[in-house]
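Enquirer: the amino acid sequence is not available; the structure is as follows:
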């Protein structure tokens, strides 16, 4: 079938909406009519050549839509179901079977190498050339074919346009707290960076009932929203000494720190504000960092770890987040601004300059 999809034709190029050819779903696959798709920093990294996906690549990986057709082996969804589309995983490796699909042995090949689950392609140019799929979905398209492992059935009574970002960015922040850290009531956390991922972590920390939820950023507007969503203290690191300020709030240091920025000096701040035996979790896309292993980590028994996608099982965790939202405990809609599909490059620009926390394209 002929569809519309947004592709990056070459490294760093603006996205272009083109006509493309989409094949029928195979036995384990599902045809989804996309209603909306969030824009995530990972899409910008993919556009700019920071992922493995060969060009041209059809981007988008926070899709939400309605099932139109299912393959003969699909049992998890049926036509008419509302679904969020998340990352792809094999479902049968040791890590998948242990409940950690984001650590799937085949994660990179299924999500970042450009082919579908079986190594072939469903998406092509009108001339028949293959187009790389992104995280098993390429949801900047009005229709997609995706493996059943990507799909999460969601409550049809909730506005489907809102739900796509639960498939990646929001899942990453909230899941890092609720699925990976597992904090206790009354413990403390510092969240560095209050974009969509950081704010999702803050909302999750509030759900748990953490005593101190400290938000760190350089934009007062974001910090104001962090306060509204659950931060107990906020620090503008452009104006204040973060390490000194956090030690004034909690002299011994925080139990946990999450870095969403990927910025090396910020990561070092996050490590330094931990109490002895505290945990710093990295979730932001970053580069090199130099640490003194003895003084920064070892002498106080601190832990430095990383996590993808909030260590979530999407089919379990995304419906939980929807339920928290319905109960007024997880108001992630406050971060979202809608854009029309043809405004895709404007939406990317708004995300980059920080004027919009979570752009969502309405297809």
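Expert: Done, it's in. Quick caveat: nothing in here was measured; it's all calculated off a predicted structure.

Enquirer: alpha carbons only for contacts and neighbour counts from here, please
Expert: Will do.

Enquirer: ok, residues contacting the one helix or strand residue 325 maps to?
Expert: According to DSSP states H and E, residue 325 maps onto helix 314-326. Applying C-alpha atoms under 8 Å, 6 or more residues apart in numbering, the contact partners of helix 314-326 are 86, 151-155, 166-167, 171, 175, 330-332.

Enquirer: and if we set it to 10 Å?
Expert: 76, 84-88, 101-102, 149-155, 157-158, 163, 166-168, 170-171, 174-175, 178-179, 204, 207, 310-312, 327-333 (C-alpha atoms under 10 Å, 6 or more residues apart in numbering).

Enquirer: ChimeraX command to pick out the buried ones of these?
Expert: A single ChimeraX command selects the buried members of the contacts of helix 314-326 (16 or more other C-alpha atoms under 10 Å):
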select :84,85,86,87,88,101,102,149,150,151,152,153,154,163,166,167,168,170,171,174,175,178,179,204,207,310,311,312,329,330,331,332
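
Enquirer: correct me, but residue 61 touches residue 151?
Expert: No. With contact defined as C-alpha atoms under 10 Å, residue 61 does not count as touching residue 151 (11.6 Å).

Enquirer: what do those two both touch?
Expert: Common neighbours of residue 61 and residue 151 (C-alpha under 10 Å, 6+ apart) are 84-87, 137, 167.

Enquirer: can you redo those as JSON lines with secondary structure and distance to residue 319?
Expert: Formatted as JSON lines, the shared contacts of residue 61 and residue 151 follow (DSSP: H, G, I helix; E, B strand; the rest coil; distance: C-alpha to C-alpha, whole Å):
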{"residue": "84", "secondary structure": "strand", "distance to residue 319": "10"}
{"residue": "85", "secondary structure": "strand", "distance to residue 319": "12"}
{"residue": "86", "secondary structure": "coil", "distance to residue 319": "12"}
{"residue": "87", "secondary structure": "coil", "distance to residue 319": "15"}
{"residue": "137", "secondary structure": "coil", "distance to residue 319": "19"}
{"residue": "167", "secondary structure": "helix", "distance to residue 319": "11"}
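
Enquirer: residue 351: which of those is nearest?
Expert: residue 167 (17.5 Å; C-alpha to C-alpha).

Enquirer: contacting residues around that closest one?
Expert: For residue 167, the contact set (C-alpha under 10 Å, 6+ apart) comprises 37-38, 61-64, 84-87, 150-152, 309, 312, 314-315, 317-318.

Enquirer: below is structure B, check it against A:
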């Protein structure tokens, strides 16, 4: 997610007139989250595919990246779902017409990728935050000029994206607005519970922050038979999760029974410190929220109580494995992810973000076709 000025793209041949695909994108520039403009999408190479976007989630990471871009024009969005329209000559495992959710990019070749942990890919920065392909070439142009694109390997605040086949997971006929957040937010929350914390039935999980990530984590834990306490100042978020069996509190200062596991989605030092005090002996706290680079930790308490503190990227998940499992749970009626989603037209991103910040929307999803 570089905020450097300039294109930063490697020199390469200019596209032939008409060689790319004409699309519409939300162009972020300065303080604007997105202005709907026309753009040109590059031709698919090798294992790349063109996906016509049907829905795209709005994630806090998009807002952080927009601030880092500053005045540099770019297209964000990294929870895209849509239909495969074109395939590169070496794209495998997909067919034209497949509905897919697009997750983060990874190389598939390094040790973390081969070990099933692509969130820690050795090429993650280049593939997800450089603004172009791994070789430095751009994927998007506006007015003939390259702009920051390929965000998380997609830049899906658009009517179509260029991405690698590896990043696409088929979702069948699942509604695109439900499938889209599985690419990142829902994947992160669910994976943090299933892959990292792994609470057992009747153990108690504290989820700090009940936005899209936290709510997905809470619902997955409930589907595992785990007792769940969610802490969030927005009453509507707590009320929704209470309806499915969670206990809700507005603040970590309220009485909370000892918990065996905790998940922090806020990145706030005071929340992390308080969550550690609420853990019973040998309890575990996992962090997925990005906050200050350094926070104070009582190492003596951590040691003497046998506590475990860990970070987590993208739920430590392999999307091709976890996303189908989450879809199965949703279809079985034990993971009501559809209840977390509110939809908006693509050009209503400012309203979607404002509603999300105000607590009127839990997970905003944009629909390019509306």
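Expert: Perfect, I can see it now. Note that this is a predicted model, so its numbers are computed, not measured.

Enquirer: in strands, which of the contacts of helix 314-326 of structure 1 fall?
Expert: Among the contacts of helix 314-326 of structure 1, DSSP state E puts 84-85, 151-153 in strands.

Enquirer: which residue in structure 2 aligns with residue 301 of structure 1?
Expert: Using TM-score structural alignment as the criterion, residue 301 of structure 1 maps onto residue 306 of structure 2.

Enquirer: equivalent analysis for residue 89 of structure 1, please.
Expert: So, by TM-score structural alignment, residue 89 of structure 1 is matched to residue 106.

Enquirer: wait, its match sits on residue 152?
Expert: Yes. Between residue 106 of structure 2 and residue 152 there is a contact under C-alpha under 10 Å: 9.1 Å.

Enquirer: joint contacts of those two?
Expert: With C-alpha under 10 Å, 6+ apart as the test, residue 106 of structure 2 and residue 152 both reach 124-128, 167.

Enquirer: which ones are touching the alignment partner in structure 2 of residue 265 of structure 1?
Expert: Using TM-score structural alignment, the partner of residue 265 of structure 1 in structure 2 is residue 270. Residue 270 of structure 2 makes contact with 252, 295-296 under the criterion C-alpha under 10 Å, 6+ apart.

Enquirer: need these in CSV with neighbour count, can you?
Expert: Shown next, in CSV, are those (neighbours: other C-alpha atoms under 10 Å):
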residue, neighbour count
252, 18
295, 12
296, 9
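
Enquirer: three-state assignment of residue 306 of structure 2?
Expert: The assignment at residue 306 of structure 2 comes out as coil when based on DSSP: H, G, I helix; E, B strand; the rest coil.

Enquirer: ok, now how distant is it from residue 280 of structure 2?
Expert: Using C-alpha to C-alpha, to the nearest Å, residue 306 of structure 2 is found at 9 Å from residue 280 of structure 2.

Enquirer: so how far is residue 245 of structure 1 from the corresponding residue of structure 1 for residue 285 of structure 2?
Expert: Using TM-score structural alignment as the criterion, residue 285 of structure 2 maps onto residue 280 of structure 1. Separation of residue 280 of structure 1 from residue 245 of structure 1 (C-alpha to C-alpha) stands at 18 Å.

Enquirer: if you count what's nearby, which of those two comes out ahead?
Expert: residue 280 (28 against 15; other C-alpha atoms under 10 Å).

Enquirer: what secondary structure does the more buried one sit in?
Expert: strand.

Enquirer: please list all residues in contact with it.
Expert: Going by C-alpha under 10 Å, 6+ apart, residue 280 of structure 1 touches 181, 189-191, 254-259, 267-268, 270-274, 302-306.

Enquirer: let me see the contact set for the residue lying farthest from the centre of structure 2.
Expert: In structure 2, the residue that sits farthest from the middle, by C-alpha atoms, centre = their mean, is residue 304; the gap is 35.2 Å. Residue 304 of structure 2 sits next to 281-282 when contact means C-alpha under 10 Å, 6+ apart.

Enquirer: what about the counterpart of residue 29 of structure 1 in structure 2, distance to residue 57 of structure 2?
Expert: By TM-score structural alignment, residue 29 of structure 1 lines up with residue 48 in structure 2. Going from residue 48 of structure 2 to residue 57 of structure 2 by C-alpha to C-alpha gives 22 Å.

Enquirer: do the same with residue 246 of structure 2
Expert: Residue 246 of structure 2 is 24 Å from residue 57 of structure 2, by C-alpha to C-alpha.

Enquirer: who has more neighbours, these two?
Expert: Between residue 246 of structure 2 and residue 57, counted using other C-alpha under 10 Å, the more crowded position is residue 57 (32 against 22).

Enquirer: any idea how far that one is from residue 326 of structure 2?
Expert: 17 Å.

Enquirer: residues contacting residue 88 of structure 1?
Expert: Per C-alpha under 10 Å, 6+ apart, neighbours of residue 88 of structure 1: 101-102, 104, 106-112, 116-117, 134-137, 146-151, 314.

Enquirer: can you tell me the element the equivalent of residue 231 of structure 2 over in structure 1 falls in?
Expert: Residue pairing (TM-score structural alignment): residue 231 of structure 2 is matched to residue 216 of structure 1. Residue 216 of structure 1 belongs to strand 212-217 when assigned by DSSP H and E.

Enquirer: and that strand, what does it pack onto?
Expert: strand 188-192, helix 196-208, helix 220-229, strand 233-236, helix 242-249, strand 254-259, helix 264-272 (3 or more C-alpha pairs under 10 Å, 6 or more residues apart in numbering; DSSP states H and E).

Enquirer: nearest spatial neighbour of residue 139 of structure 2, skipping sequence neighbours?
Expert: In space, and not counting its chain neighbours, residue 139 of structure 2 is closest to residue 42: 5.0 Å by C-alpha to C-alpha, 6 or more residues apart in numbering.

Enquirer: equivalent analysis for residue 173 of structure 2, please.
Expert: Per C-alpha to C-alpha, 6+ apart, closest to residue 173 of structure 2 is residue 99, 7.2 Å.

Enquirer: got it, and residue 285 of structure 1?
Expert: Nearest non-adjacent residue to residue 285 of structure 1 (C-alpha to C-alpha, 6+ apart): residue 262, at 5.0 Å.

Enquirer: and the one you found, which of the three is it?
Expert: Relying on three-state DSSP, one would call residue 262 of structure 1 coil.

Enquirer: that one is in contact with residue 287, isn't it?
Expert: Yes. In this structure, residue 262 of structure 1 is within contact of residue 287 by C-alpha under 10 Å, at 6.9 Å.
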